[in-house]
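[1] Next comes the sequence, and after it the predicted model I'd like to discuss.
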Amino acid sequence: MKVTKFSGELVHYDRQKLINSLRKSGANQTLAEKIVSEIESEMYEGIPSKKIYKKAFQLLKNCSNVHAARYNLRTALLGLGPAGFFFEKFIAKLMQDQGFHTKVNETLQGKCISHEIDVLLFKNEEVTMIECKFHSDQDAKSDVKVPMYILSRFNDIKEKQYNLFSEKRQISKCLIVTNSRFTSDAVQFGTCSGLNLLSWDYPQKKGIRELIDLLRVYPITCLTTLTKAEKEHLLILDCITIKDLVQNTDILKAIELSHNRIKNVIKEANQLLN
């Protein structure tokens, strides 16, 4: 049996891969196998992977909003687009929970030209610049041209001093972050050039997916109890993560949710964090 990926590529159906993705959402083995069996009963040659995902998401949601929210995580990151500005803010939040001080969207004059830096980090007397590469296509990959281009920008600013985090400081490190994946050439070039890379699944077992689960820094867009329009409204109000929401639940009144819906949203949010 073959399935059609988002990109149109035909690949062999992998039952264990689907079970594993359901298990990562929090579903136990019995529930995961039950959902997969139900999906397989409706499968056909060339079925779109998007259709499999939607069916799995709905079956999970019938059992647990929290499992569905975690299963929805990669799609939730796509909801931080289309321009990626909210993705940059989300990455800053993810870094704050690791003890970094952050600045978002700073413009710095390099040796040759000025540069808009997506995120700046400060920790242990070191400043790191982050360049975010947001893809609205789930199957898209950041190829070798991305680290090559960003390396040239890093080289243009790393020898200068800037007023950053209360003092004159130099930027000594560069991290490239994407919501999708890097090609093998991009990883090879980035590693060879001394750049740090972070993607959905890289570094292995330390990618964005693992960081989100470890730190419980879930994007607001993963909630199953809110509509797409409501999530977009919250993002505009600078409510980027579930933690932001839990710390300021009154913001749900600002988007005119009913009392019962507010209770349901807060319940799902707290379950995700706990």
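    That came through, no problem.
[2] Every contact and neighbour count from this point should use C-alpha atoms.
    Fine.
[3] OK, contacts around residue 154?
    Residue 154 makes contact with residue 174, according to C-alpha atoms under 8 Å, 6 or more residues apart in numbering.
[4] Tell me the helix or strand right after the helix or strand harbouring it.
    Here residue 154, judged by DSSP states H and E, is contained in helix 145-157. Under the assignment DSSP H and E, the closest C-terminal helix or strand after helix 145-157 is strand 161-164.
[5] Who are the packing partners of that next one?
    Counting by 3 or more C-alpha pairs under 8 Å, 6 or more residues apart in numbering; DSSP states H and E, the packing neighbours recorded for strand 161-164 are strand 167-178.
[6] putting a second one here so we can go through both:
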Amino acid sequence: MKIQKNSGELVEFDARKLQNSLVKSGADQTTVSRILQQIQNQIFEGISTRQIYKTAIALLKKKSHSHAARYNLRQAIEQLGPAGFFFEKYIARLFSAEGFQTQTNLILAGKCVSHEIDVVVKKQDQCAMIECKFHAQRESVTDVKVPMYILSRFNDLKNQEHLLFDALCQIHHCWIVTNNRFSSDALRFGRCSGLHLLSWDYPEKSNLRDKIDADNLYPITCLTTLTLNEKNQLMEQNIILVKELLHQTSALDDIHLSANRIKNILKEARELCQQQL
């Protein structure tokens, strides 16, 4: 059975891949098996992956909104656009959870020219720059030109002293983070050049997906009980993580939601953050 990807490419339907994504949602095996069977009964030649995704989300919601929220993670990251401004803030949150000090959207003077840097982090007197490559389209890939370009910027900055976190610090390391994938050449060049690369599925362990699940660092865009407009309003209030919403529940009053909706949103948020695989 051929299904159509977002790019328009036709590929064989892989039931195991769908099953694995349902398992990662946190749903129990009975629920996973039931949903998988229902979807297999409904698919037809040429059905889009988007339609399959929508069906899976709808079926998961009937069981648990928090399961649907976890299944929604990849798309939730894509909703941190369209320009990637909130994605940069989100990546800063991920590094902060690992004990780094973070700053976003800085202009630093290099040896030759000044550079706008997405995120700067510091731990144990070591500073690093992070360049975030956000893609709104699932099929987009970060190719080799990106690490080649960023390496030149890093080389211009790394031997200079910068006033960061109220102290002078040199840029010792460079990270490139993308919500999608790196091309094979980009990975080879990055590793060869000493750059640190982080994507949805790279490295094999401690990739973006692993980091999110390990510390419950789910973006607010995961929540299925919020509309897209409401998610954007919360991010404008600098609430990027679901965890942050649980500590700033008054933000839901600020966007004029009913008491019943607030109850349902917070229920989903609590279940999502307490869930352990």
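    Now that the structure is in, tell me what you want to look at. Treat the numbers as computed from the prediction; the structure is a model and nothing was measured.
[7] Would you give the TM-score for this superposition?
    Taking TM-score structural alignment, normalised by the length of the first structure as the basis, the two superposed chains have a TM-score of 0.98; 274 aligned residues with a C-alpha RMSD of 0.8 Å.
[8] And the helix holding residue 154 of the first structure, how far out from the chain middle?
    In terms of C-alpha atoms, centre = their mean, to the nearest Å, the gap separating the centre of helix 145-157 of the first structure from the centre of its chain is 22 Å.
[9] for stretch 159-177 of the second structure, same thing?
    Offset of stretch 159-177 of the second structure from its chain centre (C-alpha atoms, centre = their mean): 24 Å.
[10] start to end distance for it?
    22 Å (C-alpha to C-alpha, to the nearest Å).
[11] Quick check: buried residues in it?
    Within stretch 159-177 of the second structure, the residues that qualify as buried are 162, 164, 169-171, 173-177, counting by 16 or more other C-alpha atoms under 10 Å.
[12] before we move on, the earlier item: the helix holding residue 154 of the first structure corresponds to what range in the second structure?
    Aligned using TM-score structural alignment, helix 145-157 of the first structure spans residues 145-157 in the second structure.
[13] The residue nearest the centre of the first structure sits in which helix or strand?
    In the first structure, the residue lying closest to the centroid (C-alpha atoms, centre = their mean) is residue 77, at 4.2 Å. When elements are assigned from DSSP H and E, residue 77 of the first structure belongs to helix 73-78.
[14] What's the average distance for the match of helix 145-157 of the first structure when superposed on the first structure?
    Stretch 145-157 of the second structure differs from its equivalent in the first structure by a mean of 0.7 Å after superposition (mean C-alpha distance after the TM-score superposition for the first structure).
[15] Ends of stretch 243-255 of the second structure, what's the gap?
    Start and end residues of stretch 243-255 of the second structure are separated by 18 Å (C-alpha to C-alpha).
[16] And the residue nearest to the centre of the first structure, how far from residue 218 of the first structure?
    9 Å.
[17] quick one: what helix or strand has residue 103 of the second structure in it?
    With DSSP H and E as criterion, residue 103 of the second structure is part of strand 101-109.
[18] Which positions within that strand qualify as buried?
    In strand 101-109 of the second structure, counting by 16+ other C-alpha under 10 Å, buried: 101-104, 108.
[19] Could you do stretch 250-265 of the second structure as well?
    Quick answer for stretch 250-265 of the second structure (16+ other C-alpha under 10 Å): 251-252, 262, 265.
[20] same deal with stretch 242-249 of the first structure?
    Residues 242-246 are the ones in stretch 242-249 of the first structure that count as buried (16+ other C-alpha under 10 Å).
[21] Can you tell me which of the residues you listed end up in helices?
    The helices, defined by DSSP state H, take in 242-246 from those.
[22] And for residue 228 of the second structure, the neighbour number?
    13 (other C-alpha atoms under 10 Å).
[23] Provide the secondary structure category for the residue nearest to it when sequence neighbours are not counted.
    Excluding the flanking residues, the one nearest residue 228 of the second structure by C-alpha to C-alpha, 6 or more residues apart in numbering is residue 221, at 7.5 Å. Three-state call for residue 221 of the second structure (DSSP: H, G, I helix; E, B strand; the rest coil): helix.
[24] go on, residue 191 of the first structure?
    Looking at residue 191 of the first structure with three-state DSSP, the answer is helix.
[25] which residues sit in contact with it?
    Under the criterion of C-alpha under 8 Å, 6+ apart, residue 191 of the first structure has no neighbours.
[26] Tell me how far it lies from residue 203 of the first structure.
    Taken as C-alpha to C-alpha, the span from residue 191 of the first structure to residue 203 of the first structure is 11 Å.
[27] Go ahead and confirm residue 150 of the first structure touches residue 131.
    Yes: judged on C-alpha atoms under 8 Å, residue 150 of the first structure makes contact with residue 131 at a distance of 7.4 Å.
[28] OK, contacts around the residue lying closest to residue 150 of the second structure once chain neighbours are set aside?
    Residue nearest to residue 150 of the second structure in three dimensions, not counting chain neighbours: residue 131, with 7.7 Å by C-alpha to C-alpha, 6+ apart. Each residue near residue 131 of the second structure by C-alpha under 8 Å, 6+ apart is listed here: 117-119, 150, 174-177.
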